[in-house]
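**Q** here is my input, please return the structure:
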Amino acid sequence: MQNSEAILATHLLPLIIYFGAIVAITGVMLGGAYLLGQRHHAKAADEPFESGIVAAGDVHIRFSVQFYLLAIFFVIFDMESVFLFAWSVALQEAGWSGFIEALIFISILIAALIYLWAVGALDWRTRRQRNSSP
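**A** Next up is the predicted model:
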């Protein structure tokens, strides 16, 4: 039992040292930036700007919920493409069973997209615009 504990300790020691080094380096970088960084309290320093141009209008823009829904849908279907790319790289090793699994995966995603379309989650129009259109 003591032999396995010694082996475990020798294998964990490099990991513990690495973790400690990462924490130390992060602390030095953040502490150095805080201690050596510039501190200026000019009025212009607190104003937002866009590419060096003073902002014209309110900087707090309110986006509709549909924008965030579309962004989430994009991330979900973007991850689908990552999985399919990894699958296509290993297509020869996966064989027919991998191909059938990929078809099931794609069909589930298509079914989810059809459902989102059917419930109107992809429709950007307001309720008034939907009611007034023929």
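
**Q** from here on, just use CA atoms for contacts and neighbour counts.
**A** Will do.

**Q** please, where are all the strands along the chain?
**A** Ranges of strands in the chain, per DSSP state E, are 49-50, 53-54.

**Q** tell me the most buried of the ones you listed?
**A** Each of the strands of the chain was scored by mean neighbour count; the highest is strand 49-50, a mean of 11, by mean count of other C-alpha atoms under 10 Å.

**Q** one more to line up against the first:
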Amino acid sequence: MNESNPPDAPFWPFIVYGAFILVLMLLIISLSYFLGQRHADRATGQPYESGILETGSARLRFSAQFYLVAMIFVIFDIEVVFIVLWALAFKELGWPGYCSICIFIGLLFAVLIYEWSIGALDFGPDGKKILKAYQKLNLKKTVT
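**A** Okay, the predicted model is just below:
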């Protein structure tokens, strides 16, 4: 029986390695503390991202439509993985695999049409409503 780790292996190399890492870690943190700059400017404690100071609260409300579109994106993104995996195993699957992926893509297309018809993908302003309101506003201006 060939074992890769015999029971009589010495344990001291692991202890030396752990001690070396602990000393190195303490040395790096100590040098950083003593050699680093210390200053407290006006903006030191403020949140900072990409060079832009905060302008308002981070607690923004998103509409439920946003989350619906995000879920639809995730679902269709996962289904792309299935299609790619089918493409990788195309030769092994043959005609039955081809027929099944055609059915799968057909179902995806049907779901996409259904979601489009119920308005699940309309997450922006309705252009037709904006155009009608603009035309009404222009009509009122020409009458007066």
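
**Q** any idea what the TM-score is?
**A** With the length set by TM-score structural alignment, normalised by the length of the first structure, the two chains reach a TM-score of 0.57; 92 aligned residues with a C-alpha RMSD of 2.7 Å.

**Q** coming back round to it: out of the strands of the first structure, nearest to residue 65 of the first structure?
**A** Closest approach to residue 65 of the first structure among the strands of the first structure (C-alpha to C-alpha): strand 49-50, 24.3 Å.

**Q** quick one: the closest one to chain centroid distance?
**A** In terms of C-alpha atoms, centre = their mean, to the nearest Å, the gap separating the centre of strand 49-50 of the first structure from the centre of its chain is 25 Å.

**Q** how much does that strand stray from the second structure?
**A** After superposition onto the second structure, the average distance of strand 49-50 of the first structure to its aligned residues comes to 2.5 Å, using mean C-alpha distance after the TM-score superposition for the first structure.

**Q** hmm, who's touching that strand?
**A** Outside of strand 49-50 of the first structure, the residues that reach it under the criterion C-alpha atoms under 8 Å, 6 or more residues apart in numbering are residue 55.

**Q** now tabulate the strands of the first structure in JSON lines and tack on distance to residue 7 of the first structure.
**A** Conversion of the strands of the first structure to JSON lines gives the following (distance: least, C-alpha to C-alpha, whole Å):
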{"stretch": "strand 49-50", "distance to residue 7 of the first structure": "57"}
{"stretch": "strand 53-54", "distance to residue 7 of the first structure": "61"}
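
**Q** of the ones you listed, which is nearest residue 60 of the first structure?
**A** strand 49-50 (12.4 Å).

**Q** state which helix of the second structure is the longest.
**A** Ranked by residue count under DSSP state H, the longest helix found in the second structure is helix 90-118.

**Q** the first structure too?
**A** Ranked by residue count and defined by DSSP H, the top helix of the first structure is helix 2-36.

**Q** pull out the buried residues from that one.
**A** Residues of helix 2-36 of the first structure classed as buried by neighbour count (16 or more other C-alpha atoms under 10 Å): none.
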